[in-house]
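**Student:** what would the 3D arrangement of this be:
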Amino acid sequence: MEDCIFCKIVRKEIPSQVVYEDDRVLAFKDINPLAPVHILIIPKEHLTNVLDIHEDNVDLIGHIHLVANKIARDTGIAEKGFRIVTNCNKEGGQIIFHLHYHLIGGEELRNFA
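**Tutor:** The predicted structure is shown next:
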C-alpha cells in the first residue's frame, strides 16, 4: 500500500532499527517503547489486521510466532516472560492499519485481562 507507514518501512523508504528480517517479515524497535524491549513484528505483505488472515496466508502467523520466539531468546526476555499483542480496528486500539505484533518484555508487565 502506497501510504502505509509500515509498507514504507518494509521498502526502506523510512528508517527503522531492524532486529530481524527475512523474506516474509520485518521486526524493528518501536519508536515509543512501553517496556525495555518493545519490538514490532510485521508481515512484509500488507494485511490490514487479523481480519485479513485467510487460508492462503495462515502459515504466516505461525512464522511470526517463530520469529517472536527467536527475538525473545536473542534479547534475553524469554526466560522471565514477555507478551505478544496485536490490536484489531480502532476500538481495539489499532493505530496503524497494517497487521503488526508487539513483542514486549524486559520488566514485569501488569495484568490487564
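
**Student:** going forward, measure contacts and count neighbours with C-alpha atoms only.
**Tutor:** Will do.

**Student:** what about P43, neighbour count?
**Tutor:** By the measure other C-alpha atoms under 10 Å, the count of residues near P43 is 24.

**Student:** this one as well, want them side by side:
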Amino acid sequence: MHDPNCLFCKIIAGQIPSKKVYEDEEIFAFHDIHPWAPVHFLMVPRLHIPSMAQVTPEHAGLLGRMLALAPRLALEQGCNPYPEGGFRIVANTGLEGGQEIHHLHMHVIGGPRPWLKG
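**Tutor:** Predicted coordinates for the structure are as follows:
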C-alpha cells in the first residue's frame, strides 16, 4: 500500500530523486536533504504507515528489522563505532512531535554531538 500524494512514497517509487543509502523489499533508506549532522539519513518502510501512532502488532517485525539494520548503516555512512562514537534514532510522531512528512520514518543522526543544534 502506498499513498500517491506522499512525498516519501514518491521517493520510494523513484518519482523523486534521492541519495539512496539502502533498499530491500520492505525498507528504503536515503540521505536527509537538510542534514543536522555529518551523518543524517532516513529509514522508511515501503509500506505507507502515516506515523508511529498507526503502528500495530503486525508491524513489529518490520520495525524490528529497521532498528536492527540502523547500526550497520550508521557505521557504513561514517558514524564512529560504539562506545566512543554512536548515533541517534529519532521517530517524530504527529504535529506536536515534530513530524513533517506523514509517512513513518526514522532519522539516523550521527557525528560529533549533532543534537546540539536543537
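
**Student:** show me where the second structure has strands.
**Tutor:** With strands called from DSSP state E, the second structure shows them at 20-23, 27-31, 39-45, 87-90, 106-110.

**Student:** give me the buried stretch members for the fourth one, please.
**Tutor:** Neighbour-count burial for strand 87-90 of the second structure, counted by 16 or more other C-alpha atoms under 10 Å, picks out F87, R88, I89.

**Student:** what's the first one aligned with over in the first structure?
**Tutor:** In the first structure, the position corresponding to F87 of the second structure is occupied by F82, as judged by TM-score structural alignment.

**Student:** what distance do you get for that match to V58 of the first structure?
**Tutor:** 23 Å (C-alpha to C-alpha, to the nearest Å).

**Student:** wait, which of the buried residues of strand 87-90 of the second structure is closest to I16 of the second structure?
**Tutor:** The nearest member of the buried residues of strand 87-90 of the second structure to I16 of the second structure, counting by C-alpha to C-alpha, is I89 at 24.2 Å.
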